[in-house]
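Q: Pasted the sequence and its predicted model underneath.
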Amino acid sequence: MPSSSPSSATGAVAHADDLADFVASSPSSFHAAAEVARRLEEAGFIRLDESEGWPAPAGGKFVVVRDGAAIAWAVPSTPRVASGVRIFGAHSDSPGFKLKPKPTTGRLGWLQAGVEIYGGPLLNSWLDRELRLAGRLVLDDGSSVLAATGPLLRLPQLAIHLDREANDRLALDKQAHTQPVWGLGETESADILGELAREAGIDAARIRGYDVVTADAARGATFGRDGVFFAAGRLDDLASVHAGVVALERAADDHDGDHIAMLAVFDHEEVGSGTRSGAAGPFLADVLERLWLSLGADREEQLRALAASWCVSSDVGHSVHPNYAEKHDPVVQPVLGSGPILKINANQRYATDAAGAAAWSGWCAAAGVTGQEFVSHNSVPCGSTIGPITATRLGIRTVDVGIPILSMHSARELAGVSDLWDLARVAEAYFRG
């Protein structure tokens, strides 16, 4: 079990409260990337532009944002030409709904939003819940602005009087039943993009493109006996993003190892990662090449550096569910509050192998954290992560880890307060080497 000392408990509670702030500031992947950069810049990291030259990196702390992705790193004061990298990888997107073209719709006096399903959300969890809109707006001059509303939309459920079998088998049509309401009136006199434009302080007529999603409007909260639970939207995977930011901030203050500590946050994991800002795209490889070139490394030295590097792919995994125990492996049963998980799959849906398991065990021990393992029931298909993608893309040694949660892909997911803090502590030990 994780440490139950007063200092550890206080740290875990403070970490969860900070995570609630982080989630509230990150309702879309674009907001999450911006929040990562903002926090790290406050901690002394230098924001870099991909279209400009980058400074010599010795002893530097840097962060670069590409759309809804962000990569940050800390270089020791005396780096080697072929310095290896310790990457902590996570993703910024979550399942939900995304605005379609011509998004202002409605009928029968109701204003509705035309949305498309993004990823694999647990649809029923989005019913009867206040939702926000958030994302980026691209304007007529090519510039982008971030925008987010407060509580604006709702997917109202049909009353049981009109569907007497709703408690037996609720079936939602993905087109007809998932268009949220956001007002009353006629569509000719309304514009849902105008709501976002008003929040961003711009003229809606200037909008030429947008990437806008829904997010739960409720703030994350701790609850349960002794406050052991934490619930919020987008814990998959902002819990890992936040842990990585906290760990990198702490480790970069006095980073003097022989490796480069790096946080890599990708977009579009929930839809396959195959984009310019996804793990299957070139973003990480581009940053690594530019970093090693700035150290003076030639191609052979870059390959040597890759061979000396690690990637910890951090994403949430399934806690054993007390009401559905038959869905889990009968022996390996991680539970909230018992530490971060090592994710294992024989068919390499996770990248963990024996070497990765041993390394993870060492980093947990260095942090004073007890971990647990996760493996799927043989009859239940296993999901995947950025881990195998990163390992395949770069040939880098990779291990898949995370925290156990319940209600995965719900609009509001459930984690253990101590697990969130323990993951950040192990990530810091990993960065420190």
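A: Ah, there it is.
Q: For the rest of this, base every contact and every neighbour count on C-alpha atoms.
A: Noted.
Q: ok, Ala166 - contacts?
A: Residues in contact with Ala166 (Cα atoms under 8 Å, 6 or more residues apart in numbering) are Ile160.
Q: ok, now Gly119?
A: Contacts of Gly119 by Cα under 8 Å, 6+ apart are 94-96, 270-271.
Q: Skip ahead from the longest strand along the chain and say which helix or strand is next.
A: In the chain, assigned by DSSP state E, the strand with the most residues is strand 96-107. Next helix or strand after strand 96-107 toward the C-terminus (DSSP states H and E): strand 110-118.
Q: Enumerate the positions of that next one that are buried.
A: 111-118 (16 or more other Cα atoms under 10 Å).
Q: who's in contact with the closest residue to Leu99 other than its chain neighbours?
A: If the residues on either side of it in the chain are set aside, Leu99 comes closest to Val115, at 4.4 Å by Cα to Cα, 6 or more residues apart in numbering. Residues in contact with Val115 (Cα under 8 Å, 6+ apart) are 97-100, 103, 178-179.
Q: try 10 Å this time
A: 96-105, 174-175, 178-180, 212-214 (Cα atoms under 10 Å, 6 or more residues apart in numbering).
Q: Mind checking which of those residues are buried?
A: Using 16+ other Cα under 10 Å, the buried ones in the contacts of Val115 are 96-100, 103-105, 178-180, 212-214.
Q: Distance check, the closest residue to Ile160 other than its chain neighbours against Gly272.
A: Once flanking residues are discounted, Ile160 sits nearest to Ala166: 6.4 Å by Cα to Cα, 6+ apart. For Ala166, the distance to Gly272 (Cα to Cα, to the nearest Å) stands at 33 Å.
Q: adding another structure so you can compare the two:
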Amino acid sequence: MTARAPAFDRAHTDDLMAFLAASPSPYHAVANAAARLEKAGFRQAEETAAWDGAAGGRYVLRGGALIAWYVPEHATAATPFRVIGAHTDSPNLRVKPVPDTGRHGWKQIAVEIYGGTLLNTWLDRDLGLSGRLSLRDGRSVLVDVDRPLLRVPQLAIHLDRGVNDGLKLDRQQHMTPLWGIGTPREGELIAFLAAEAGLAPGEVAGFDLMAHSVEPPAYLGRDRELLAGPRMDNLLSVHAATAALAAVSAHGAGLSFIPVLAAFDHEENGSTSDTGAEGPLLGTVLKRSVHARGGGYEERARALAGSLCLSSDTGHAVHPNYAERHDPTHHPMAGGGPLLKVNVNQRYATDGAGRAGFTAACERAGVPWQSFVSHNAMPCGTTIGPITAARHGIATVDVGAAILSMHSARELCAVADPYLLANAMTAFLDPSWRA
């Protein structure tokens, strides 16, 4: 589990912080990842256009999902894939279809709870709004109000003397943020956001909007050994995988696999959508890539049989205040490198062969790694890993960086772990790569 770790490059963590701050919604996250890939020479492939099989990097962008791949020179129709899967969404508060509400002299915004949110972390926090506005002409426009706009105020302790003995929040009644004083007016929020985006209110026909904390990512601790920030679950993995794919494409002539990044939306509520891991997007892209290189069913089957997927999602570092909630012999440490996540009931897809493939990549990269398994008395979470394995028949291994405060509005990790994960991913995508 130990290896010679590459010298830590704080620039990678600085770049992750910039990526987190610029990606308050899945739509922003994939736009930013696509921009980074464009700088590395990738070009967008329109889903409605014909594809060719020429070498080079391409990506498909749909909603909050991005699939990117690099075809090396001399790739055949049966060349296997190396896939890194991640997700772009995070638990948060999402705006309801009729948003303008309020009572007792307060203007409020109606929200719906998205995913397994730690509700208390959204209390008394300055919130902005972000997402996309869908226009009547069929276009979508990203919007990001990254300043204090909303707040979910907690009840004062004087009116709830037992709050420190157990806070219980009603998801409907207690989580509605306020944003002004007075009587709410229908259409007020969308008119405001349209103006922020330089649009007329009548241009907006639909929207997908969510709240986000406006507090920027920050180094933490005496020696700045920790990173605090929003949406690490799972933009930390998306950022690392984007960096790894760009890196291997820069010297991709000798690649024996086709490296792929699959950044899905909607993992936090089950992945069942056209942009989620349960949907057909990844399978369609892989099939069209094979066909563009002259292959058919036989070549695609051969390619998938030789493929391997790395499902990367954040995992739990051992919590010093709740160590009894972790398996007693598996205590993943912050700064200890990527987690290899195992669950025999297939909540994670890792098996012995996948373990061997990932640990070999870590050894080539000089990256330490550690094992994670849940306490038997605790329900185990899951990832896109088992879904990808079952849907596409691709051998899959589940990994991720160790964090604390998962599903909080603000999470925490060691500053070195994102860099270590990116190095391991680079070696996974290109088995010839050495640190």
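A: Here it is on my side, so go on. Small disclaimer: the values here were computed from a predicted structure and weren't measured.
Q: Superposed, how do the two chains score by TM?
A: Here the TM-score for the pair of chains, by TM-score structural alignment, normalised by the length of the first structure, is 0.97; 428 aligned residues with a Cα RMSD of 1.3 Å.
Q: you'd agree Cys58 of the second structure is in a helix?
A: To be clear, residue 58 of the second structure is Arg; Cys isn't right here. No: per DSSP: H, G, I helix; E, B strand; the rest coil, Arg58 of the second structure lies outside any helix segment and is strand.
Q: got the contact list for the residue mapped onto it from the first structure?
A: Counting by TM-score structural alignment, Arg58 of the second structure corresponds to Phe62 in the first structure. Applying Cα under 10 Å, 6+ apart, we find Phe62 of the first structure in contact with 37, 40-41, 44-48, 54-55, 71-75, 262.
Q: repeat that with 7 Å
A: 45-48, 72-74 (Cα atoms under 7 Å, 6 or more residues apart in numbering).
Q: how many other residues sit next to Ile157 of the second structure?
A: Other residues near Ile157 of the second structure come to 10 when the count uses other Cα atoms under 10 Å.
Q: And Gly244 of the first structure, by the same measure?
A: Per other Cα under 10 Å, the neighbour tally for Gly244 of the first structure reads 29.
Q: any idea which helix or strand carries it?
A: helix 235-252.
Q: how much space between the counterpart of Arg299 of the first structure in the second structure and Leu286 of the second structure?
A: Taking TM-score structural alignment, the alignment pairs Arg299 of the first structure with Tyr297 from the second structure. Here Tyr297 of the second structure is placed at a distance of 12 Å from Leu286 of the second structure (Cα to Cα).
Q: Show me which of the two is the more surrounded one.
A: Taking neighbours as other Cα under 10 Å, Tyr297 of the second structure and Leu286 compare with Leu286 leading, 19 against 12.
Q: Of all residues in the first structure, which one is nearest the centre?
A: Centroid-nearest residue in the first structure: Asp237, 3.0 Å away (criterion: Cα atoms, centre = their mean).
Q: And it, how far from Gly119 of the first structure?
A: In terms of Cα to Cα, Asp237 of the first structure sits 13 Å off from Gly119 of the first structure.
Q: now do Gln179 of the first structure
A: In terms of Cα to Cα, Gln179 of the first structure sits 16 Å off from Gly119 of the first structure.
Q: and if you look at Asp353 of the first structure?
A: Here Asp353 of the first structure is placed at a distance of 28 Å from Gly119 of the first structure (Cα to Cα).
Q: next one: Thr352 of the first structure
A: Using Cα to Cα, one obtains 24 Å as the distance from Thr352 of the first structure to Gly119 of the first structure.
Q: repeat for Phe229 of the first structure
A: 26 Å.
Q: got it, and Glu289 of the first structure?
A: Glu289 of the first structure sits 31 Å away from Gly119 of the first structure, going by Cα to Cα.
Q: Where does the longest strand of the first structure end up in the second structure?
A: Going by TM-score structural alignment: strand 96-107 of the first structure matches residues 92-103.
Q: Kindly report the same for stretch 395-406 of the first structure.
A: Using TM-score structural alignment, stretch 395-406 of the first structure pairs with 393-404 in the second structure.
Q: cool, and stretch 378-386 of the first structure?
A: Stretch 378-386 of the first structure maps onto residues 376-384 of the second structure, going by TM-score structural alignment.
Q: Excluding chain neighbours, give the residue nearest to Thr222 of the first structure in space.
A: Phe230 (4.3 Å).
Q: hang on, the one you found in a strand?
A: Yes: counting by three-state DSSP, one finds Phe230 of the first structure located in a strand.
Q: I appreciate the help and will end here.
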